[in-house]
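In: Fold the following for me, if possible:
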Amino acid sequence: MSSLFNRLMRTKSVDAEAGAAGAHGGHSGDELNRTLGLFSLVMLGVGATIGTGIFFAMVEAVPKAGPAVIYSFLIAGLAAALTALCYAELASSIPASGSAYSYTYVAIGEFAAYIVGACLLLEYALAASATSIGWSEYLNSFLNHAFGVEIPDYLRSPLIVSGEHGNEIHWGHFNLPPMILVSMCCFLLLRGASESAAVNAIMVLIKIGILVFFSAIAFTAFSTEHFKPFNPYGLMGNGQEGKGVLAAAGTIFFSFIGLDTVATAGAEVKNPKRNVPLGIIIALLIVVAAYITVAVAAMGAQPAAEFSGQEAGLAAILEKVTGSGWPALLLSAGAVISVFSVTLVTIYGQTRILFAISRDGLIPEKFRTVNPRTLAPVFNTVVVCIFVGLIGGFVDSGYLWDMVSMGTLVAFSVVSIGVIVMRYKAPDMVRGFKLPFGAWTIPTASVLVCGWIISDLSKATYTVFTIWIGLAILGYFMYGLRHSKLANKGD
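Out: Got it, this is the predicted structure:
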């Protein structure tokens, strides 16, 4: 038993992790290429983060909290900010492609890292699927405003739908646009990281311009009456399950996962010890400012009751405010570009996490094989895109939001704990960025806020998450434990 415990708790050294990530250059058959600078990295973070949270998730979150959804954004943003700082410290000392997975492997141990990896895979796969579903609504809005046509309902609604009386099967229905979007993302990602980053940067600049455009128009119709009653369900829902500021914060939280996508690029960034923490912090500031501005503008322009079930919500708001179709057309076009960017970067993040886990031998080696010309992990990318596309095409988005938040929050909590562990385990380690206020203050606050949000997620979310982790544990003992490269090296 003691021997098994030691195997589960074995850790990698910082030098070993940096070396495995290709930190010393060279290009073997399973190494990525360092082509990304600070600007590309910031655009990667903003591109993965700003998008569905504003363009789509408010329709899910406002009915839960009313105008107090602004508090929900602040709570989710606080949790993200605290954790982003923890990510920044670890990223400045462990330049790896596996994000929280790699940090946990160094700080806590192999088994914990594998579980965190499973959380990240759940987070990224479902987040990419959810954003692709949001893209479907805005694409339909754009086609309607631009050409007066709509995608048939049976081609933009899922097979499995969450209804009032449980799951409903709509035979003959599938959501085609998410599948098309994921296919386009797959094509870009197979061309390599630098090409994907360039396209993403252009889309990010367009989306920021569109959000500024929305806010400017929405504020012209701002009314304080739309904020009354401000907090109808209280913090915890006042006895109503699934309601309240915290419930909405849990739904919104998936909008901040792009910040840890920055950390997944650690093996493809120039000067990662400087640029990764800087990229995380700059992206965080841009994202929080944009979210709060747009949320206040949207709530001020439309009563909370009108958000429920509203397709392409921000475009609909502009059409009401202006009485004209062209602002909604412009915003729908911007949303189509924006959500494309989010989906692209989220899929990118998942492929890099799978690459890191495979590099350590915990999943089959095919997931770390790269194309010798583009240095993109081809098999890995294709498998991820097929999985994400199928979920986006056949599953109702209502099943996905809270599961994304659960995976994210668990991974964030472990990263925060990892900062404390590394401060005591390697006090003299060179850190390009170091948290203020000591080793405990910010990481502890991060864990508490994440736990606070987790506590208000639905029972169904806990059930599905438990099943997923159970399958992950089974996979580790059946494959990972025996094929671990760390174990085979005798480290």
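
In: make it CA atoms for all contacts and neighbour counts henceforth
Out: Will do.

In: Tell me where the stretch 51-200 of the chain has helices.
Out: If DSSP state H, counting those that start in this stretch is used as the criterion, the helices of the stretch 51-200 of the chain fall at 52-55, 57-65, 69-91, 100-107, 110-147, 176-190, 193-218.

In: out of those, nearest to Lys366?
Out: When these are compared by C-alpha to C-alpha, helix 176-190 sits nearest Lys366, at 15.2 Å.

In: Give me the residue at the spatial middle of this structure.
Out: Against the mean C-alpha coordinate of the chain, by C-alpha atoms, centre = their mean, the closest residue is Ile257 at 3.0 Å.

In: Isn't it up against Ala48?
Out: Yes: at 7.3 Å, Ile257 counts as touching Ala48 under the criterion of C-alpha atoms under 8 Å.

In: quick one on the thing from earlier: looking at the helices of the stretch 51-200 of the chain, which one is packed in the most?
Out: Of all the helices of the stretch 51-200 of the chain, helix 100-107 has the most neighbours on average by mean count of other C-alpha atoms under 10 Å, namely a mean of 28.

In: Output the contacting helices and strands for that helix.
Out: In terms of contacts (3 or more C-alpha pairs under 8 Å, 6 or more residues apart in numbering; DSSP states H and E), helix 100-107 is packed against helix 14-20, helix 110-147, helix 326-359, helix 401-425.

In: Start and end of stretch 431-445, how far apart?
Out: End-to-end distance of stretch 431-445 (C-alpha to C-alpha, to the nearest Å): 21 Å.

In: can you check stretch 89-101 too?
Out: Counting by C-alpha to C-alpha, you get 15 Å between the two ends of stretch 89-101.

In: Work out the gap between it and the centre of the chain.
Out: Centroid displacement of stretch 89-101 relative to its chain, using C-alpha atoms, centre = their mean, to the nearest Å, is 17 Å.

In: Repeat that for stretch 444-459.
Out: Mean-position distance between stretch 444-459 and its chain equals 17 Å (C-alpha atoms, centre = their mean).

In: in that stretch, what counts as buried?
Out: By neighbour count on 16 or more other C-alpha atoms under 10 Å, the buried set for stretch 444-459 is 444-447, 449-454, 456-457.

In: quick one more, to check against the first:
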Amino acid sequence: MTLARRLLRTKPAEILVAEGGHGEGGELRRTMSLWQLTLFSVGATLGTGIFVILGQAVPKAGPAVVLSFLLAAVTALFSALSYAELAGTIPVSGSSYSYAYATLGELVAWICGWCLMLEYAVSVAAVAVGWGEYLNAFLGSLLGFTLPDAVTRSPGQDGGVVNLTAILVVLLATWLLLHGASESARANAVFVLVKVGVLMFFCAVAFTAFKAGNFAPFAPMGVAGVTAAASQVFFSYIGFDAASTAGEEARNPRRDLPLAIILSLAVVTLVYVLVSVAAIGALPWTAFEEQGSEAGLAHIVNLAAGSTWPGVIVAFGAVVAIASVVLTVMYGQTRILFAMSRDGLVPRVFEEVNPRRQVPVANTLIVAAFISVLAGLVPLGQLAEATSIGTLFAFTIVNIGVLVLRRRSPELPRSFRTPLFPATPVIGAVLCVVVMAGLAGVTWQAFGLWMLAGLICYFAYGYRHSRLNTEVVG
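Out: Sure thing, here's the model as predicted:
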């Protein structure tokens, strides 16, 4: 077999599904309900972004930022529909990595998996880094004291030595993950309900100071402002695909995975729109421009109530939001590595499952150690921003994968079909490329270096250990 044919060899969807749930290292357990899967995606998506992003997005669009959130949601919806179809057709742990393996071949699958490592590991480290600051905001408002900069900031930041708070939240998530998927899902459900409850509390308080006049003029920056803000807030929607990494631990994956992906996007969109309407109703949009990113939700709710206690509750919501994101994204990272290990592209230690708790223990501990080092000691800089490209690349692959699989294997059972095919996946892919093109050049450079490192790793290990190609050669 030629090199090109080996690199582009696909793994049939039927084999991927047949292998689902188990590997040489043991089996995963199907325990997660539709409710838990939906909250996993909501937990990964609804992070700290909404607590600060309004202060950055409103000056670009004015009150029309509400439309920006809707436009970003529509952009995400095209990819979400493609994810829903492939998740229902190939319900396995690998998410877009496995979908790429079934449609575009091993090399593209590896690149997709490598992008997901960037998205999951680095982004969760970047989120964990900020946990100390939100924790200090909460402690300062509630108790009047804060933790020292030496343990809440990374080296390279003012006064930072070791970000112990970032390591702490990673260890908390690790402890929950090691207790099992169902236990992690229950903990995440609590986290998500708390942070959604806090955001609804914000809306309730902000609406008491609502002034309809704050929405005039509605779109002072015109259409250009709405689209500029939409590009910024789009990244607040990344994470809706988290449920697809639980394909082998869902009770009824063919039915529940597509529903969970679409429901989570709907829930997050509704929350974002409500929060943005309440915020602008309580604070004129020009005040956001004056305050900048400091015009966060805690600041707005304090102004609306004329007191500081509501800000304490909102700050607590931000602390919980980070914990939820760290938990769900770490879960997704371990399950993708489980799928890649089962295919031989990463070492077999990542597919070893504890027979009692039925979770990949060594996998989880390795991921936790890697993320802890990143979060506690490494200034992430532009690499964290490059996660956006990695995510959008994976989205693009999924959209293309729907087109390929419909053409190549039309007979496969599909519990969900993307509507308006082929327009929906084509538009989804184009929109992802457009958003990627708008990212900064230095972000592309960081992404290019990450891809180069990934290709080196693939040809040094994955190419030689690939089980699919070993079977062919044998």
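
In: And the TM-score between them?
Out: The TM-score (TM-score structural alignment, normalised by the length of structure 2) is 0.92; 470 aligned residues with a C-alpha RMSD of 2.4 Å.

In: circling back to that earlier point, narrow the buried residues of stretch 444-459 of structure 1 to those in helices?
Out: Of the buried residues of stretch 444-459 of structure 1, the ones assigned to helices by DSSP state H are 444-447, 449-454.

In: Looking at those residues, which is nearest Phe55 of structure 1?
Out: Ile453 (21.9 Å).

In: In this structure that closest one contacts Gly250, no?
Out: Yes: Ile453 of structure 1 is within contact range of Gly250, at 5.6 Å (criterion: C-alpha under 8 Å).

In: what's the burial count for the alignment partner in structure 2 of Ile417 of structure 1?
Out: Using TM-score structural alignment, the partner of Ile417 of structure 1 in structure 2 is Ile400. Number of residues near Ile400 of structure 2 (other C-alpha atoms under 10 Å) recorded here: 20.

In: list the contacts for Ile400 of structure 2?
Out: 425-426, 429 (C-alpha atoms under 8 Å, 6 or more residues apart in numbering).

In: ok, now Val449 of structure 1?
Out: 75, 78-79.

In: cutoff 6 Å now
Out: For Val449 of structure 1, the contact set (C-alpha atoms under 6 Å, 6 or more residues apart in numbering) comprises Ala79.

In: Check the spacing between the aligned partner of it in structure 2 and Ala437 of structure 2 real quick.
Out: Using TM-score structural alignment, the equivalent of Val449 of structure 1 in structure 2 is Leu431. Distance from Leu431 of structure 2 to Ala437 of structure 2, counting by C-alpha to C-alpha: 10 Å.

In: same check, this time on Arg414 of structure 2
Out: Counting by C-alpha to C-alpha, the gap from Arg414 of structure 2 to Ala437 of structure 2 is 33 Å.

In: What of Phe395 of structure 2?
Out: To Ala437 of structure 2, Phe395 of structure 2 is 14 Å away according to C-alpha to C-alpha.

In: So Asp30 of structure 1 lies in a helix, does it not?
Out: No: the assignment for Asp30 of structure 1 (DSSP: H, G, I helix; E, B strand; the rest coil) gives coil, which keeps it out of a helix.

In: Now do the same for it: its match in structure 2.
Out: Aligned counterpart of Asp30 of structure 1 in structure 2: Gly26 (TM-score structural alignment).

In: Next up, the contacts around the residue nearest to that match when sequence neighbours are not counted.
Out: Leaving out its chain neighbours, the residue that sits closest to Gly26 of structure 2 by C-alpha to C-alpha, 6 or more residues apart in numbering is Val353, at 4.9 Å. Val353 of structure 2 is in contact with 25-26, 359-360, counting by C-alpha under 6 Å, 6+ apart.

In: rerun at 8 Å
Out: The neighbours of Val353 of structure 2, taking C-alpha under 8 Å, 6+ apart as the test, are 25-28, 359-361.

In: Show me the strands in the stretch 151-300 of structure 1, by range?
Out: With DSSP state E, counting those that start in this stretch as the criterion, the stretch 151-300 of structure 1 has strands at 160-163, 166-169.

In: Out of these, which gets nearest to Ala218 of structure 1?
Out: Across those, Ala218 of structure 1 has its closest neighbour in strand 160-163 (31.6 Å, C-alpha to C-alpha).

In: list the helices and strands the closest one packs on?
Out: When contacts are defined as 3+ C-alpha pairs under 8 Å, 6+ apart, strand 160-163 of structure 1 packs onto strand 166-169.

In: Quick check: closest non-adjacent residue to the equivalent of Ala100 of structure 2 over in structure 1.
Out: Aligned by TM-score structural alignment, Ala100 of structure 2 pairs with Thr104 of structure 1. In this structure, Thr104 of structure 1 finds its nearest non-sequential neighbour in Ala113, 4.9 Å apart by C-alpha to C-alpha, 6+ apart.

In: Over to Arg30 of structure 2?
Out: Nearest non-adjacent residue to Arg30 of structure 2, counting by C-alpha to C-alpha, 6+ apart: Glu249, 3.9 Å away.
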